[in-house]
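> Task: produce atomic coordinates for the following.
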Amino acid sequence: MSEVKLAAETRTEFGKGAARRIRRENKVPAVVYGHGSEPVHITLPGHDLLLALRTPNVLLSLDINGKNELAIPKAVQRDAIKGFLEHVDLLLVKRGEKVTVEVPVQTEGDLAPGAFVLEHVLNTLPVEAEATHIPESVTVSIEGLEAGASIHAKDVALPKGVTLAVDEDAVVLQVLAAQAEEPAGDEDAEGAAAEATEA
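I've put the predicted structure just below:
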């Protein structure tokens, strides 16, 4: 996986007012922690960070006061309405270090013909991987699956060096028979007829 380099600035102002000022400058307040060190409060360039976070578990190479640090996002807070970044928590990592992360589950192929519904029990799969070799996603084939079929964590093919961080029997995907919906309006018609009879 590629590294994204970002220039970080340490900050000493905290609180909502300070955060608003930072965001007005198109920057994002963040905190970096890990490896037993004291948390470092920083600001990051908003647009560059937004682009970087489009990649799940992106590896960030941060220049903090002339010192280079590697980190991965652990918590991202966005504005519920406008979607802009409000705050980001970053976890320090080292090359060769194993970290536990959740990677998106993608599917390929088509279910068997019929009225079937694919349920994503787990949208992301917890795995353990080297910090510099975290997969962006895992892919599961659903080709030809029918109602009653399920994919367990142990069935998911993982890249070399990546291991499960969840019970291997955990259900990731399952195929259900589509529920037949009652035609809309029937109950209303019955209710109206009953009211007319009572009247």
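
> Please count neighbours and contacts with C-alpha atoms only from this point.
OK.

> Quick one: neighbours of residue 165, just the number.
When neighbours are defined as other CA atoms under 10 Å, residue 165 has 16 of them.

> OK, contacts around residue 10?
40, 41, 42, 43, 64, 65 (CA atoms under 8 Å, 6 or more residues apart in numbering).

> need the contact list for the residue lying closest to residue 130 once chain neighbours are set aside.
Spatial nearest neighbour of residue 130, excluding adjacent residues (CA to CA, 6 or more residues apart in numbering): residue 98 at 4.4 Å. Neighbour list for residue 98: 128, 129, 130, 131 [criterion: CA under 8 Å, 6+ apart].

> To compare with the earlier structure, here is another sequence to fold:
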Amino acid sequence: MSEVKLTAGTRTEFGKGAARRIRRADLVPAVLYGHGTDPVHLTLPGHELLLALRTPNVLISLDIEGRSELAIPKSVQRDPLKGFLEHVDLLLVKRGEKVTVEIPVHTEGELAPGNFLLEHVLNALPVEAEATHIPEAVTVSVAGLEGGASVLAKDITLPKGVSLAVDADAVVIQVLAAQAEEPAAEGDAEGDAQA
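Below you'll find the model as predicted:
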């Protein structure tokens, strides 16, 4: 689990105009909330935040005017066309505290020979983990699986201290037999033309 340090400033201006001014200064408006505290409105350095968010569930160590806080990203809004960060919601966490997050599911290995498709029913697996030890991803072996096979949440080996936050019988990955369309027989086409 990676921890990224960012220096944050507090903000008192709100609304579209203020948000645009903040983004023009290569900063991102953000809000920090959690533990029953009042939300704190922040500005974060745009480029550093963008790099930090490349890691799923990154732990962010915030320096807010000399005060240090730990947070994880809860919601990230991006511009739908250009992809730049518009706003980030951060959840305040403490060391040793358990949080519920979704971690990416990766697959490895080759399916059994045949015409099969691999379907990710869940692209991310909801788990509960200590805030400072959130796994970056889980890897599932699909080696040798055939059509009709599925991998349930309870079949996935989780790191120590991590538990499922989803029904144990939830399907995470399933293998489907590919459906191929049968070509129309030539005799049928000729019969239809003569009729």
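
> Buried ones among the contacts of residue 98 of structure 1?
128, 129, 130, 131 (16 or more other CA atoms under 10 Å).

> just checking, the third one touches residue 159?
No. Counting by CA atoms under 8 Å, residue 130 of structure 1 stays clear of residue 159, with 11.2 Å between them.

> Looks to me like residue 158 of structure 1 is in a helix.
No. Judged by DSSP: H, G, I helix; E, B strand; the rest coil, residue 158 of structure 1 forms no part of a helix; its state is coil.

> Verify the contact between it and residue 138 for me.
Yes. At 6.9 Å, residue 158 of structure 1 and residue 138 qualify as touching, with contact defined as CA under 8 Å.

> all strands for structure 2, in order.
Per DSSP state E, structure 2 carries strands over the ranges 3-10, 27-34, 37-45, 59-64, 67-78, 85-93, 98-108, 116-120, 124-130, 138-141, 150-152, 163-164, 171-177.

> With distance to residue 20 of structure 2 as new columns, can the ones you listed be given to me in CSV?
Listed next are the strands of structure 2 as CSV, based on distance: least, CA to CA, whole Å:
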stretch, distance to residue 20 of structure 2
strand 3-10, 16
strand 27-34, 9
strand 37-45, 12
strand 59-64, 22
strand 67-78, 13
strand 85-93, 9
strand 98-108, 30
strand 116-120, 38
strand 124-130, 32
strand 138-141, 38
strand 150-152, 45
strand 163-164, 40
strand 171-177, 40
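
> Quick check: which of the ones you listed is nearest to residue 18 of structure 2?
strand 27-34 (9.2 Å; CA to CA).

> Tell me who's in contact with the residue nearest to residue 6 of structure 2 when sequence neighbours are not counted.
Nearest non-adjacent residue to residue 6 of structure 2, counting by CA to CA, 6+ apart: residue 62, 5.1 Å away. Each residue near residue 62 of structure 2 by CA under 8 Å, 6+ apart is listed here: 5, 6, 7, 8, 68, 69, 70, 71.

> at 10 Å instead, please
4-9, 32, 44, 68-71, 92 (CA atoms under 10 Å, 6 or more residues apart in numbering).

> Relative to residue 48 of structure 2, how far out is it?
12 Å (CA to CA, to the nearest Å).

> And residue 58 of structure 2, by the same measure?
On the measure of CA to CA, residue 58 of structure 2 and residue 48 of structure 2 end up 12 Å apart.

> Over to residue 56 of structure 2?
For residue 56 of structure 2, the distance to residue 48 of structure 2 - CA to CA - is 15 Å.
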